[in-house]
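Peer 1: Sharing a sequence plus its predicted fold:
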Amino acid sequence: LEITKMCTAKETTHKTNRQPTEWEKIVANDISDKGLIPQIYKELTKLHTRKTNNPVKKWAEDMNRHFSKEDIQMANRHMKRCSASLLIREIQIKTTLRYHLTPVRVIKMSKSENSRCWRGCREMGTLLHCWWECKLAQPLWKTVWRFLKKLTIELPYDPAIALLGIYP
């Protein structure tokens, strides 16, 4: 009742210089309570059906591939159990969840015009590029794969393995 009074008050309706939201329309337009609950339920179900953010699927798009349900579960399991070290686990969580502020993300948030890789290679600074594709990051990954080979661990040279822990 109080919400209805607030939304229909002349001071409130004249002060806003925007279109009313669906919630404001529901509360303000209904003089009687008849049909109010179904409308509220309909709006609440709309909120529930929105797409959820799935960072592993975004990684798959960046890598131009499809990850199976098992691959996604493996990445999530690896993210939680990759190391006993809290610092290493934090880095893995941030990488898997795409938490890092890359140049491409920073340009969307600020007035900066530089979306180039933070390593200085002059390429577009996307998350996949900065962590894997960058020619200045490649020596690190090549060294890691050489070390794995010395340990007689043969793995395909794949960003899904290095960044997400998705093994074949």
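Peer 2: Done, it's in.
Peer 1: contacts, neighbours, all on C-alpha from now
Peer 2: Noted.
Peer 1: So for stretch 125-135, what gets flagged as buried?
Peer 2: Within stretch 125-135, the residues that count as buried by 16 or more other CA atoms under 10 Å are 125-134.
Peer 1: Quickly check those for the two that are furthest apart.
Peer 2: Spatial extent of those (CA to CA) is set by the pair 125 and 132 at 11.0 Å.
Peer 1: Nearest the geometric middle of the chain, what residue?
Peer 2: In the chain, the centroid-proximal residue (CA atoms, centre = their mean) is residue 55; its distance is 4.7 Å.
Peer 1: Against that first model, consider the following:
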Amino acid sequence: MYLKHDRPDWIDIEEQATPNLTIEDLMWCLTKKRPSILSPTLSQALVLWDSLKNNSSLVSRGRPLSSIFQDPSFVSKIDKDSFKWWHDKGLYRIGRFFSHSGPLPGQHFIDKLGLPVSEKLKFSQLHDHAQSLWDSDLISGFLTPYESKCDQDLIRKGNISVIYKSLAANNTKLPHMLAWERELNNDWDLSDWYKNYTRSIKGFVNISLIEANVKMYTRWYLVPLKLASMYPSTSSLCFRNCQGLGSMIHIWWECPKIRGYWNKVFNIVRRVTGCNLHQSPTIALLNGMLPQISKVTRQLILYIMTGARITLAAAWKKSTVSILYMKRKVTWIMEQEKRVCSMLDRSTLFYEIWEPWLKYMGIPYTP
């Protein structure tokens, strides 16, 4: 499931190592069917996914969203390349052949999709396999709420927030939440987590900026301590050579070689918005609750902090981080948001938010 219908480039890069499986297939297939060699980021993401899906009961019996063409008991009997019509119609997930009461009849596919006569033999093969799974009690006709959202062909605005809320609804804090709380010596309610996460997602119209915030929340970055847990021969010390333990909070906030950078970032926020914020990793990294200020000022601070984090990620192993580059990155964010706001007829709101930054940078505003 992708955030946009346009296929992101990173998916093609990741799937080069898995020529016979898509990233979607890797999520839903049996763990033992995955390739033994994957990129470090994809491998770690799947480790987190496996833990989460089992602990939170995200996947129902029989893995209904897995591809039927990756099921060995079915593929061994047929030539999967001959099922192009079914794949093009999105009928490759096992669950698409079931209702709550059992396998769907052929009339369902005739009425809904105009099943051509030439595909009736293929349907018989698919139906027989579905019936064998049902008779063996190997699959449930019910999807979990999470699976139901992922099974939607049409990606709707707000889906990520809905999925995140459904995950948090079981009153169980997710692993990344607990890890942040340990490092920040904090104990947030689930409602606080949801509010901060929602604020980060809803604050942007550009999808790449949403992605940057999600990566921080879910601790996606491979810091030295995480790399050392994956590869024991790798050092767990900070790669800026400060001899500190390379934890997430150290690399992003506590390392003495970047403390000056964050001092400058908060000073810029004060000069641009007039808000003298307390220097806190909760604000800098997780878009934590700000004092009682206007909505547009809060939004501008969110943009500035996001630009600061993107800049720090770009200078990942450097001992110094360019504040000039950070200003250019925030301006780049402004330009991206301007394009989208123009298309959505939100130019007035755009100027209201960005006016202080335009004045600070000495940039004339051109609608």
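Peer 2: Arrived safely, thanks for sending. In this text the structure is predicted, and so the values were computed from the model without any measurement.
Peer 1: picking up where we left off before, of the buried residues of stretch 125-135 of the first structure, which is the nearest to residue 82 of the first structure?
Peer 2: The closest of these to residue 82 of the first structure turns out to be residue 131 (CA to CA; 17.8 Å).
Peer 1: corresponding residue for that closest one in the second structure?
Peer 2: Following TM-score structural alignment, the counterpart assigned to residue 131 of the first structure within the second structure is residue 252.
Peer 1: For that match, give me its contacts.
Peer 2: Residues in contact with residue 252 of the second structure, defined by CA atoms under 8 Å, 6 or more residues apart in numbering, are 285, 312.
Peer 1: Spatially nearest residue to the aligned partner of the residue nearest to the centre of the first structure in the second structure, not counting backbone neighbours?
Peer 2: Taking TM-score structural alignment, residue 55 of the first structure has residue 176 as its aligned residue in the second structure. For residue 176 of the second structure, ignoring the flanking residues on the chain, the nearest one in space by CA to CA, 6 or more residues apart in numbering is residue 218 at 5.5 Å.
Peer 1: per the alignment, that neighbour corresponds to what in the first structure?
Peer 2: Using TM-score structural alignment as the criterion, the counterpart of residue 218 of the second structure in the first structure is residue 97.
Peer 1: That match against residue 55, yeah?
Peer 2: Yes. The criterion here is CA atoms under 8 Å, and residue 97 of the first structure meets it with residue 55 at 5.4 Å.
Peer 1: What does residue 106 of the second structure correspond to in the first structure?
Peer 2: Aligned by TM-score structural alignment, residue 106 of the second structure pairs with nothing in the first structure.
Peer 1: who touches residue 106 of the second structure in this structure?
Peer 2: By CA under 8 Å, 6+ apart, the contact set of residue 106 of the second structure is residue 123.
Peer 1: Now do the contacts for residue 282 of the second structure.
Peer 2: When contacts are counted by CA under 8 Å, 6+ apart, residue 282 of the second structure touches 184, 288.
Peer 1: How much space separates it from residue 146 of the second structure?
Peer 2: Counting by CA to CA, to the nearest Å, the separation of residue 282 of the second structure from residue 146 of the second structure is 28 Å.
Peer 1: Same question for residue 53 of the second structure.
Peer 2: According to CA to CA, residue 53 of the second structure stands 10 Å off from residue 146 of the second structure.
Peer 1: do residue 280 of the second structure as well
Peer 2: 34 Å.
Peer 1: just residue 191 of the second structure next, same as before
Peer 2: 19 Å.
Peer 1: Looking at those two, which one has more neighbours?
Peer 2: Shown here are residue 191 of the second structure and residue 146; by other CA atoms under 10 Å, residue 146 has more neighbours (18 against 13).
Peer 1: What's the more buried one aligned with over in the first structure?
Peer 2: Using TM-score structural alignment, residue 146 of the second structure lacks an equivalent in the first structure.
Peer 1: you'd agree residue 146 of the second structure is up against residue 162?
Peer 2: No. Using CA under 8 Å, residue 146 of the second structure makes no contact with residue 162, being 9.3 Å away.
Peer 1: Nearest residue to residue 259 of the second structure in space, please, no chain neighbours.
Peer 2: Residue 259 of the second structure sits nearest to residue 253 (CA to CA, 6+ apart), 6.9 Å away.
Peer 1: The one you found touches residue 281, doesn't it?
Peer 2: Yes. Counting by CA under 8 Å, residue 253 of the second structure touches residue 281, with 6.5 Å between them.
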